[in-house]
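Colleague: just the structure for this:
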Amino acid sequence: MLGDPWSLMDGMVLYNKRLYLPSPSPLLPEILAVVHDVGHDAIEKILHRFRKDFHTPCAQTTIQDFVCHDITCRQKKTKHLHLAGPLLPLTVLSSIWSDISMDFI
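Modeller: As a prediction, the model looks like this:
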């Protein structure tokens, strides 16, 4: 007799119609590996794919730990934040049309 979000189907515990995996489950690392190996994406995308079919307590922390320890992800992903240097003012031109530039996009 489980509560409203909880149900039991074919001997498996479901939470909001998703398979419940407790944290110490031996299946959790295997399922995370399958969900992660679809495409070594960002943590949010992996979390979204995982939460479609599964529920586990502290899913975000578990997936962050899994991704941080994956060698392929560590080699591919770099930090996107660059330290900003000092802001410098633009130079004032001495005459009209002395400097023209173009941005190629």
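Colleague: contacts, neighbours, all on C-alpha from now
Modeller: Will do.
Colleague: the spatially most central residue of the chain: what's it in contact with?
Modeller: Nearest residue to the geometric centre of the chain (CA atoms, centre = their mean): residue 43, 1.2 Å. By CA atoms under 8 Å, 6 or more residues apart in numbering, the residues touching residue 43 are 60, 63-64, 67.
Colleague: list only buried entries from those residues.
Modeller: 60, 63, 67 (16 or more other CA atoms under 10 Å).
Colleague: which one of the residues you listed is nearest residue 3?
Modeller: residue 60 (24.0 Å; CA to CA).
Colleague: pretty sure the closest one sits against residue 47.
Modeller: Yes. The pair residue 60 / residue 47 is scored as a contact, 6.6 Å apart, by CA atoms under 8 Å.
Colleague: quick one more, to check against the first:
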Amino acid sequence: MLEQGIICPGTSPFSAPVLLVKKADSGVPPGRLNSAVDALSRCDADTADAPRELHALSRPSFCLLNDIRDATAADPEATRLLQQLLDASLGAPWTTNDGFLLHGKRIFVPAQHDLRHQVIALAHAADHEGIQKTLMRLREVFYIPGDRGLVQDFVRACVTCQSNKTPTL
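Modeller: Sure, this is the predicted structure:
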């Protein structure tokens, strides 16, 4: 499907391909005749006889991951860790794979440019659910030393979170 152009690269490493399939005959009454409609059963009256298609709604992106890979090769801290790993003075849970420095199964994000800020923003902007859930989402994929303090600062500076925050007595 990627080769056919149905699924193309997007902007978020947290997103997955989301596909919407409309079946030719779902057995569901169209439009107003359906009292329990959902997103997949809706069908416009003028396209009721048209063939159904597969539509890509969102797409995965690997630009950020490529930026992290490039920064890992250029960052002094990452190159020091890679050298220690090659010298066998840095053991588990550190490994390397495909240009990434891994801490366990998580990708190390070097302090190059604003990559750490981008990764935290990506993990937080999904739902603006606060410090703990942002940390949980971030730690599923990425490793950033001192991430708790960075996430706390980011969430406290988030305009959306602060405007939706309920006042305490």
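Colleague: how far away is the equivalent of the residue nearest to the centre of the first structure over in the second structure from residue 109 of the second structure?
Modeller: Taking TM-score structural alignment, the alignment pairs residue 43 of the first structure with residue 131 from the second structure. Per CA to CA, to the nearest Å, residue 131 of the second structure is found 19 Å from residue 109 of the second structure.
Colleague: ok, now residue 167 of the second structure?
Modeller: Counting by CA to CA - residue 167 of the second structure and residue 109 of the second structure are separated by 35 Å.
Colleague: those two: which has the busier surroundings?
Modeller: Neighbours per residue, other CA atoms under 10 Å: of residue 167 of the second structure and residue 109, the larger number sits with residue 109, 25 against 6.
Colleague: OK, contacts around the more buried one?
Modeller: Contacts of residue 109 of the second structure (CA under 8 Å, 6+ apart): 68, 72, 115-116, 142-144.
Colleague: stretch 65-77 of the first structure corresponds to what range in the second structure?
Modeller: When stretch 65-77 of the first structure is compared against the second structure (TM-score structural alignment), it corresponds to residues 153-165.
Colleague: buried set for that stretch?
Modeller: Those buried within stretch 153-165 of the second structure under the rule 16+ other CA under 10 Å are 154-155, 158, 161.
Colleague: helices - which of those residues land there?
Modeller: Using DSSP state H, the subset of these located in helices is 154-155, 161.
Colleague: any idea where the helices of the second structure begin and end?
Modeller: Under DSSP H, the second structure gives helices at 63-74, 76-86, 115-125, 131-141, 147-157, 159-164.
Colleague: highest average neighbour count across those helices?
Modeller: Highest mean neighbour count of the helices of the second structure: helix 115-125, a mean of 19 (counted as mean count of other CA atoms under 10 Å).
Colleague: that one packs against which elements?
Modeller: With contacts taken as 3 or more CA pairs under 8 Å, 6 or more residues apart in numbering; DSSP states H and E, helix 115-125 of the second structure sits against helix 63-74, helix 131-141, helix 147-157.
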